[in-house]
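Novice: My questions concern the predicted model and sequence given below.
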Amino acid sequence: MRKSFILAGCALATGVAVLAALAMRPQTQSGVALPETVMVAPGQIAFRPLGNFSREGKASTPGALPVEVAGFEIMKYQVSRAEYLACVADGACEDVGTGEGGYAQTMVNWADATAYAAWFSRQTGETWRLPSEPEWQRAAAERQGDAAPDEGELDPGTRMLSQYERGVLLRGSSSPALRPLGGFGENSLGLADLGGNVWEWTDGCMATGRLAADGSIEASEPYCGVRIAGGRHRAAVIDFVRDASVGGCAVGLPPDHLGFRLVREG
């Protein structure tokens, strides 16, 4: 119990410090505060498409491939409730009823996140967008896990159980209770709350395809009615879903919460 109180106190103190820092951010002529960002250097990741693949008529998992990711600039923190409410007040975003406070904006679907990105781009005169899947994975660094490792010749039932168990392991035992911004600390690149309990929308789509006998991808098509959310493990979530914990996760374990952060282009 004492440990829980200490952790809660640390998270609250971190949140207060973050809110103070956010209040001091520079503003645009429209009065919108510019977010703190982190420059992520170019690098290589081992990227595995997430979706439904078959090999010789049986469900299978494609192997991870090396992908080079160009450098990019991304928000240090997830978009907050206060930031999102400014978009709601301007009539450009849906009010999802989460209220105010120094927390990440959750209960948002993919359309909500892209609507905010479009509004924020207009307010700042800059281009802001959701990160690609490879960009998000590169930004997450050590905070992102793979719930679908190479599984050899496992039968479909054993394969699904293996992925479920690995997803549970990656999630750990932390509570689904939201923490203030910054409450999950920073990763090795200086980005906050990646790998916490708020999964983040990307512009990635679930893939469907066919693998060759050697496991390489022979054919693949995106299905963009289902989008990829990054977190401790990736999740494929139907794009109109705001609360995946009660349903709507097409592949993998459902996220505790859905939020987002944006990439600045140029």
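Specialist: Cool, got the structure.
Novice: rest of the way, CA atoms for contacts and neighbours
Specialist: Noted.
Novice: check which helix or strand covers Cys224.
Specialist: Under the criterion of DSSP states H and E, Cys224 resides in strand 217-230.
Novice: residues in contact with that strand?
Specialist: Residues outside strand 217-230 that contact it (Cα atoms under 8 Å, 6 or more residues apart in numbering) are 50, 62, 110, 133, 136-137, 144, 199-212, 234-239, 250, 258.
Novice: hmm, try it at 6 Å
Specialist: 199-202, 204-212, 235-239 (Cα atoms under 6 Å, 6 or more residues apart in numbering).
Novice: likewise stretch 81-90?
Specialist: By Cα under 6 Å, 6+ apart, the list of residues contacting stretch 81-90 reads Cys93, Glu94, Asp95, Glu100, Ala104, Gln105.
Novice: Just the buried subset of those residues, written out for PyMOL, thanks.
Specialist: To isolate the buried subset of those in PyMOL, counting by 16 or more other Cα atoms under 10 Å, use the following:
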select buried, resi 93+94+95+104+105
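Novice: next, the one to line up against it:
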Amino acid sequence: MPVRFIAAGFASAALVSFIQGFAPPPDGPETVRIAHASVAYREPGDFLRDGAPVNGPRREIRADTPFEIMKRQVTRGEYDSCVAGGGCRALDGGGDADLPAVGASFVDAMRYAAWLSGTTGALYRLPTDREWAIAAGTRFRDDAYTEVSDPKNPSKRWLALYDAEAAGEEAVDPTPRPAGAFGANERGLLDMAGNVWEWTSTCFVRHRTDSLTGAASEHENCGIRVAEGRHRAYLPTFIRDPKAGACSVGLPPANLGIRLVREERSGLDGLRNFLGF
């Protein structure tokens, strides 16, 4: 075979390999690309002004950098494949393979993301709380339910929050339902804010401000992570059953599950793949 044809064939293969670097792996779960979307948002955590609990500031946030997020939640069958592959710890109890995986801790979710990344060749991770809120759109619920704030008795605010949250929360049947049972939001994502809350990578933060001096500080506690659903919840990373008293304030989630973000591949990724890096 003439050398020029061999060279042309090699160049063609290189081009295909490079182009494939832009495309997601064909065997990964279906995702929805979120771009140019925004939502009214408050940062998660506690806000203290002069020692008294208050609502955090509300502002519009936007997806300046597009991201891809799973269209539906991870199913029990998909999670059990991770267990069979040695990447995940088995969930408690049984479950239908086609229904959402429930009873997953933050640690379980992280292990599943690592396993799926290794299996598909793409990079999967938990969404940040901001990403989840933007993806949820109109399904994202503001958690500033009350303006009650008594520096001498913080429990008044906690009780007011619980009462307001309970009054606005419909009774939730915790039984796992098929994908799409709670409908799609305006972004095309299924079951956002259904009966399965989803872990985010965001840590619990306590924000403090002093109105006299203007001093502000933040204390991050990554032993507690934010889970999102019909309302925001703060849970220890090892908790699988949110009804076992793990929720810091307010109503506990009905279930804890997983929905992941897939990192978009760039031309640089394609070049790295081609060069073998």
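Specialist: Nice, thanks for sending it over. If you're wondering where the values come from, they're calculated on a predicted model, not measured in any experiment.
Novice: chain center to the strand holding Cys224 of the first structure, what's the gap?
Specialist: Put simply, strand 217-230 of the first structure sits 16 Å off its chain's centre (Cα atoms, centre = their mean, to the nearest Å).
Novice: What residues sit buried inside it?
Specialist: Neighbour counts over strand 217-230 of the first structure (16+ other Cα under 10 Å) mark Ile217, Pro222, Val226, Arg227, Ile228, Ala229, Gly230 as buried.
Novice: how close does whichever helix or strand comes after that strand sit to the second structure?
Specialist: Going down the chain from strand 217-230 of the first structure, the next helix or strand is strand 235-238, by DSSP H and E. Here the mean offset of strand 235-238 of the first structure against the second structure after fitting is 0.4 Å, by mean Cα distance after the TM-score superposition for the first structure.
Novice: The next helix or strand after strand 235-238 of the first structure vs the second structure, average offset?
Specialist: Helices and strands here follow DSSP H and E; after strand 235-238 of the first structure, the next one along the chain is strand 249-251. Compared with the second structure after the fit, strand 249-251 of the first structure shows a mean deviation of 2.3 Å (mean Cα distance after the TM-score superposition for the first structure).
Novice: counterpart of the following helix or strand past strand 249-251 of the first structure in the second structure, which residues?
Specialist: Counting by DSSP H and E, the next helix or strand C-terminal to strand 249-251 of the first structure is strand 257-259. Using TM-score structural alignment, strand 257-259 of the first structure corresponds to residues 255-257 of the second structure.
Novice: now stretch 109-125 of the first structure
Specialist: Mapped onto the second structure using TM-score structural alignment, stretch 109-125 of the first structure covers residues 105-121.
Novice: Aligned counterpart of Cys87 of the first structure in the second structure, please.
Specialist: Checking TM-score structural alignment: Cys87 of the first structure goes with Cys82.
Novice: what's the burial count for its match?
Specialist: Other residues within reach of Cys82 of the second structure, judged by other Cα atoms under 10 Å, total 21.
Novice: likewise Ser201 of the second structure?
Specialist: Ser201 of the second structure has 20 neighbours, counted by other Cα under 10 Å.
Novice: so it sits in a strand?
Specialist: Yes - under DSSP: H, G, I helix; E, B strand; the rest coil, Ser201 of the second structure falls within a strand.
Novice: so how far is Ala184 of the second structure from the closest residue to it other than its chain neighbours?
Specialist: Distances taken as Cα to Cα, 6 or more residues apart in numbering place Thr128 nearest to Ser201 of the second structure, at 5.1 Å, with adjacent residues excluded. For Thr128 of the second structure, the distance to Ala184 of the second structure (Cα to Cα, to the nearest Å) stands at 20 Å.
Novice: Over to Arg72 of the second structure?
Specialist: Arg72 of the second structure is 10 Å from Ala184 of the second structure, by Cα to Cα.
Novice: Kindly report the same for Ala246 of the second structure.
Specialist: 29 Å.
Novice: How is the aligned partner of Pro53 of the second structure in the first structure assigned, secondary-structure-wise?
Specialist: Matched across to the first structure, Pro53 of the second structure falls on Ala59, judged by TM-score structural alignment. Counting by three-state DSSP, the backbone at Ala59 of the first structure sits in strand.
Novice: Equivalent analysis for Leu116 of the second structure, please.
Specialist: Relying on three-state DSSP, one would call Leu116 of the second structure helix.
Novice: Once you drop chain neighbours, what's closest to it?
Specialist: Tyr124 (6.8 Å).
Novice: what's the neighbour count on the one you found?
Specialist: 25.
Novice: Run a quick check on it versus Tyr112, I expect a contact.
Specialist: No - using Cα atoms under 6 Å, Tyr124 of the second structure is not in contact with Tyr112; the gap is 9.1 Å.
Novice: OK, contacts around the residue most central in space within the first structure?
Specialist: The centroid of the first structure falls nearest to Glu200 when counting by Cα atoms, centre = their mean (2.2 Å). Glu200 of the first structure makes contacts with Ala229, Gly230, Leu258, Gly259, Phe260, as judged by Cα under 6 Å, 6+ apart.
Novice: Ok, Thr202 of the first structure next?
Specialist: Here Thr202 of the first structure is in contact with Leu130, Pro131, Ser132, Glu133, Ile228, Ala229 (Cα under 6 Å, 6+ apart).
Novice: try Glu30 of the second structure
Specialist: Met70, Lys71.
Novice: separation between it and Arg72 of the second structure?
Specialist: 8 Å.
Novice: try Thr202 of the second structure
Specialist: 20 Å.
Novice: Ok, Lys156 of the second structure next?
Specialist: Taking Cα to Cα, one finds Lys156 of the second structure at 38 Å from Arg72 of the second structure.
Novice: Alignment lookup: Ser173 of the first structure to the second structure.
Specialist: Using TM-score structural alignment as the criterion, Ser173 of the first structure maps onto Ala171 of the second structure.
Novice: So that match, which state does it fall into?
Specialist: Classified using three-state DSSP, Ala171 of the second structure is coil.
Novice: Check Ser4 of the first structure too.
Specialist: helix.
Novice: can you check Glu78 of the second structure too?
Specialist: helix.
Novice: For burial, what's the neighbour tally of it?
Specialist: By other Cα under 10 Å, 19 other residues sit near Glu78 of the second structure.
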